[in-house]
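> Requesting a structural model of the entry that follows:
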Amino acid sequence: MRIRKASALAAAVFALSLAATACGSDDESGDGGSESSGGSGDGGGGEELRIGIKFDQPGIGLENSEGEYSGFDVDVATYIAGEMGVAPEDIEWVEAPSADRETMLQSGDVDFIVASYSINPERMELVDFAGPYFLAHQDLLVRSDAEVSEDAINEMTLCTVAGSTSAQNVQDSIAPDAATQEFPTYSECVPAVQQGTIDALTTDDSILAGYAAQDEYEGQFKLAGFDLSDEYYGVGVPKGETELVDEINTALQKMIDDGSWEQAVESNFGPANYDYEDAPKVGDLSVVEE
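Below you'll find the model as predicted:
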C-alpha cells in the first residue's frame, strides 16, 4: 500500500539526513533530503492513495465532463482516505469496471476499491473485503406511470447488459416470460426506458436510484419495490491485507456513527425517494458466506 511505502521512504530519508548531520555537515542537508523524497508521494508528510471507483454510475461513482467525481462510493472512499491521513487532492481515482476489479487488486493497480462491489464467496476467494458498508437489493426501474406487478413484468421487455445476470434473475424468480434486450451499458438503458423502447431496467436498487435522482430525469422514474436479492457492498482490498481491512473498517464505523454515512446516502439517493436499508454491521461477513 502506498501509504506504508511512502512512510517507510520518509523514515529512510530522515535516517540518512541524521547520518549526514553526524558527519559534521554545516549545510541544510536535512531539508535537501525532504525535497528529494517528494516525488515518492511523501512530499513533506502527505500520502497518496489510488482508489478504484465506477466512473459511469450516477449516485454511486460518476466522472463528469470536467474530470470531477461524485457519488456515494466516492463519499465513502474520501471519508476512509481522510481517516487514513490522505487529503482529497492526494487521491488518484482509477476506473474499476466490474469485470476487472479482482485483477486490479491482485496486480496492485489500486490500493483498494469502492465500486458497488458486492461481497460474495467467489470473490472472497480472490480478494479480501472491509465492510459491508451498504445493503442493496436487485430491483426494477420503470417509468413513474407504469403499473408494476409480477404478472405485468411477464409482459415487459427488460434491459440487460453483457455480463450481467440481473435480467435472468428476474426471469428465474418472478417473471419467466419476460423478454430481454441487450444494451452496451446501463446508462444507455435509462433513456430507452424513458422513451418506452424497453419497459424496465433491472440491477441494484442503489444504482437505479442514482439514475432516477439525476436532474434530467426528475419525477420520470420509480423503483418497482421488488427485493430480488441482498447485495452487501464491501471495500475490496488485496488478499492478505488484514491490517488494511481493520483500518478501513474502523473508518467505516466512524462514518456511520458520526452521521456522515446517512448524509451521504441522502445527498446521493434522496431525490429518488429511495427507501434504503440501515447501515449493515461493519466487519460481519457472515451475511454473505454460504
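> alpha carbons only for contacts and neighbour counts from here, please
Will do.
> Do you have the strands of the stretch 1-150 of the chain handy? List them.
Assigned by DSSP state E, counting those that start in this stretch, the strands in the stretch 1-150 of the chain fall at 49-53, 56-57, 61-63, 69-70, 91-95, 112-113, 128-136, 138-143.
> so how far is Ala200 from the most centrally placed residue in the chain?
Using Cα atoms, centre = their mean, the residue of the chain that lies closest to the mean C-alpha position is Ala115, 2.4 Å off. Remark: distance between Ala115 and Ala200 (Cα to Cα, to the nearest Å) = 23 Å.
> can you count the residues close to the residue lying closest to Ala179 once chain neighbours are set aside?
Nearest residue to Ala179, sequence neighbours excluded (Cα to Cα, 6 or more residues apart in numbering): Thr157, at 4.5 Å. With neighbours defined by other Cα atoms under 10 Å, the count for Thr157 comes to 20.
> how much space between the residue nearest to Leu140 when sequence neighbours are not counted and Ala192?
Distances taken as Cα to Cα, 6+ apart place Thr202 nearest to Leu140, at 4.4 Å, with adjacent residues excluded. Here Thr202 is placed at a distance of 13 Å from Ala192 (Cα to Cα).
> Neighbour count for those two, which is higher?
Shown here are Thr202 and Ala192; by other Cα under 10 Å, Thr202 has more neighbours (27 against 16).
> ok, the residue nearest to the centre of the chain touching Asp56?
No. Using Cα atoms under 8 Å, Ala115 makes no contact with Asp56, being 10.5 Å away.
> The residue nearest to Ala179 contacts Glu182, correct?
No. Counting by Cα under 8 Å, Glu182 is not a contact partner of Thr157; they are 10.2 Å apart.
> quick check, Tyr274 in a strand?
No. Under DSSP: H, G, I helix; E, B strand; the rest coil, Tyr274 sits outside any strand and is assigned coil.
> does the spatially closest residue to it that is not a sequence neighbour sit in a helix or strand, and which one?
Leaving aside its sequence neighbours, Tyr274 sits nearest to Ala209 (Cα to Cα, 6+ apart; 6.2 Å). Element membership for Ala209 (DSSP states H and E) is helix 205-212.
> How about residues contacting that helix?
Contacting residues not belonging to helix 205-212 are listed as 57-60, 136-141, 190, 201-202, 217-223, 268-269, 271-274, 276 [Cα atoms under 8 Å, 6 or more residues apart in numbering].
> Verify the contact between Phe269 and Ala213 for me.
Yes. The pair Phe269 and Ala213 qualifies as a contact (Cα under 8 Å) at a distance of 6.3 Å.
> Show me whatever sits in contact with both of the two.
Joint contacts of Phe269 and Ala213 (Cα under 8 Å, 6+ apart) are Gly59.
> Just give me the longest helix of the chain.
helix 2-22 (DSSP state H).
> Take the strands of the stretch 1-150 of the chain and write them to CSV, including mean neighbour count and distance to Asp258.
Shown next, in CSV, are the strands of the stretch 1-150 of the chain (neighbours: other Cα atoms under 10 Å; distance: least, Cα to Cα, whole Å):
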stretch, mean neighbour count, distance to Asp258
strand 49-53, 24, 23
strand 56-57, 19, 26
strand 61-63, 22, 22
strand 69-70, 18, 21
strand 91-95, 17, 23
strand 112-113, 28, 23
strand 128-136, 24, 14
strand 138-143, 25, 28
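> Please provide the structure for the following sequence as well, for comparison with the first:
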Amino acid sequence: MKVLKAGAAVATAVVLALTATACGGGDKKDGAGDTGASGGTKSDKIAIGIKFDQPGLGLKTPDGKFEGFDVDVATYVAKELGYQPDQIEWKQAVSAERENLISNGDVKFIAATYSINDKRKAKVDFAGPYFLAHQDLLVRADDSSITKVEDLNKKKLCSVTGSTSAQNVKKDLAPEADLQQLPGYSECLTGLENKAVDALTTDDSILAGYAAQEKNKGKFKLVGLKMSNENYGIGLKKGDKELQTKINTALKKMVADGSWDAAVKKNLGPANYKNEPAPQITEGS
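Model (predicted):
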C-alpha cells in the first residue's frame, strides 16, 4: 500500500507540473522585450513611451485615455508594425528618463517631443524626423507689444524650472528679460492669463497644444518666431536597424496618405498653428 501511495503521489506531482507548464509557458510578457519589430499576434502587446502632460501632443485625460499628435503618430506606426490600438501599452516618458526607458527595454520606441541631437544619439537611435518645431513665444491674444524676441527686455518671461529654452533667451537674445521659472507650463499659462507674466517660451508645438485646449481658445497667440530648430524623432534601441527602417517606412506612408497632415490639424490647428511641412527622413539613411 505504501508503494502504491508513493506512486500515486509522484503521478499527481507530474500532472500538476505539466498543467502549470501548459498554463504559463505560452504567456507573453506585456512589455517591449517580447514584441518583434515585424509586429505580433493578437495576444502580443507593444510598449510605447509618450508624454502624459502635453496637451495636443501627448496627454493622458482624466478618463484614462490618451490623445495628441505624438499619440496619433505612434498609433499609426504601431499599426504598420502589426499592432492594433488595444495592443498598445502607453508608458510615461519623462524627458530625463527617455534614454533609460529605451536602453532598459521598458519600451519599444518613444514618441514624446524627442528632439534629435548628437548627445542623445550617442545613447539611442532615432527614426524620422517626423516633425519640425521651433522655439517660440506665447503671449496674450490682445498683446501687440511683443513681436520680436528683443521686446522681452524689461518684461517677465516664464518657462518651466530647468528649461534650456528660457535660458537661451535670457543669455543670448533678451538679457534684460525678467525670467520667471515655475514648476509647469500650466502655472505659466495661469500667470500669462492673469498678467503676472508677459510671455511663455518653449517649442511652438507645445505652446500650440496648450493654446488649443478648449478652456484656452481665444486667450493666447503664438508670436511666430523661429528661435531654434527642433526635429522630433522616434527614439529606439541603439543598433536596431530593422525597427528603424520599418518606422521610417511607416512615417513616409503616414505623410503620403494624408494622415500626418490630418493629425496636425486635429491636434494643433485650433491654435492657428502654422506648422512646417513634414520633414525629410534623415535618420538611418
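> Just tell me which of the strands of the stretch 1-150 of the first structure ends up closest to Ala77 of the first structure.
strand 49-53 (7.5 Å; Cα to Cα).
> now the closest one: which residue numbers in the second structure?
Using TM-score structural alignment, strand 49-53 of the first structure corresponds to residues 46-50 of the second structure.
> got it, and stretch 262-271 of the first structure?
Taking TM-score structural alignment, stretch 262-271 of the first structure hits residues 261-270 over in the second structure.
> Next, the buried residues of that stretch.
Neighbour-count burial for stretch 261-270 of the second structure, counted by 16 or more other Cα atoms under 10 Å, picks out 263-265, 267-270.
> of all the residues you listed, which comes closest to Lys28 of the second structure?
Ala263 (32.0 Å).
> Please, which helix or strand holds that closest one?
helix 259-268.
> how big is the offset of that helix relative to the first structure?
Here the mean offset of helix 259-268 of the second structure against the first structure after fitting is 0.2 Å, by mean Cα distance after the TM-score superposition for the first structure.
> helices or strands up against that helix?
Judged by 3 or more Cα pairs under 8 Å, 6 or more residues apart in numbering; DSSP states H and E, helix 259-268 of the second structure is in contact with helix 69-80, helix 204-211.
> now the shortest one: which residue numbers in the first structure?
Here helix 204-211 of the second structure aligns to the first structure at residues 205-212, judged by TM-score structural alignment.
> likewise the first one?
Mapping helix 69-80 of the second structure onto the first structure (TM-score structural alignment) gives residues 72-83.
> how far apart are that stretch and its match in the second structure?
Mean for stretch 72-83 of the first structure is 0.3 Å (mean Cα distance after the TM-score superposition for the first structure).
> Identify all contacting residues around that stretch.
Surrounding stretch 72-83 of the first structure, the residues in contact under the criterion Cα under 8 Å, 6+ apart are 49, 51, 53, 59-61, 87-88, 91, 114-116, 248, 251-252, 255, 261, 264-265, 268.
> That stretch: which residues count as buried?
Result for stretch 72-83 of the first structure [16+ other Cα under 10 Å]: buried residues 72-81, 83.
> same thing with stretch 152-168 of the second structure?
152-153, 155-160, 165-166.
> of all these, which two lie farthest apart?
The farthest-apart pair in those, when distances are taken by Cα to Cα, is Asn153 and Val160, at 18.8 Å.
> about what we covered before: now the match of helix 69-80 of the second structure, how far from the centre of its chain.
Here stretch 72-83 of the first structure is found 9 Å from its chain centre; the criterion is Cα atoms, centre = their mean, to the nearest Å.
> now do stretch 79-95 of the first structure
13 Å.
> how long is it from one end to the other?
18 Å.
> So Lys28 of the second structure sits against Ile46, correct?
No. Taking Cα under 8 Å as the definition, Lys28 of the second structure is not a contact partner of Ile46, at 11.0 Å.
> Need the residues that contact stretch 255-266 of the first structure.
Looking at stretch 255-266 of the first structure with Cα under 8 Å, 6+ apart, the contacting residues turn out to be 72, 75-76, 79, 279.
> Let me know how buried whatever residue of the second structure lines up with Gly108 of the first structure is, in neighbour terms.
Counting by TM-score structural alignment, Gly108 of the first structure lines up with Gly105 in the second structure. A total of 16 residues lie near Gly105 of the second structure under the criterion other Cα under 10 Å.
> ok so, going back, out of the buried residues of stretch 152-168 of the second structure, list just those in helices.
Short answer: these in helices (DSSP H) are 165-166.
> before we move on, the earlier item: as JSON lines, the contacts of stretch 255-266 of the first structure with distance to Gly43 of the first structure would be great.
Listed next are the contacts of stretch 255-266 of the first structure as JSON lines, based on distance: Cα to Cα, whole Å:
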{"residue": "Phe72", "distance to Gly43 of the first structure": "29"}
{"residue": "Asp75", "distance to Gly43 of the first structure": "25"}
{"residue": "Val76", "distance to Gly43 of the first structure": "25"}
{"residue": "Tyr79", "distance to Gly43 of the first structure": "21"}
{"residue": "Ala279", "distance to Gly43 of the first structure": "36"}
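> does Ala11 of the second structure count as helix, strand or coil?
helix.
> Please name the residues that touch Ile53 of the first structure.
Ile53 of the first structure makes contacts with 61, 73-74, 93-96, 113-115, as judged by Cα under 8 Å, 6+ apart.
> and if we set it to 10 Å?
60-63, 69, 71, 73-74, 77, 93-98, 101, 110, 112-117 (Cα atoms under 10 Å, 6 or more residues apart in numbering).
> Residues that sit against both of Thr157 and Glu182 of the first structure, list them.
Ala167.
> the helices in the stretch 101-250 of the second structure, which residues?
Remark: helices assigned in the stretch 101-250 of the second structure by DSSP state H, counting those that start in this stretch are 118-121, 164-168, 185-193, 204-211, 241-256.
> how about those helices, which one is nearest Pro129 of the second structure?
Per Cα to Cα, nearest to Pro129 of the second structure of the helices of the stretch 101-250 of the second structure: helix 241-256, 8.6 Å.
> Mean deviation, the closest one versus the first structure?
Aligned to the first structure and superposed, helix 241-256 of the second structure gives a mean residue distance of 0.6 Å (mean Cα distance after the TM-score superposition for the first structure).
> mean shift between the match of strand 49-53 of the first structure and the first structure?
Looks like 0.5 Å for stretch 46-50 of the second structure (mean Cα distance after the TM-score superposition for the first structure).
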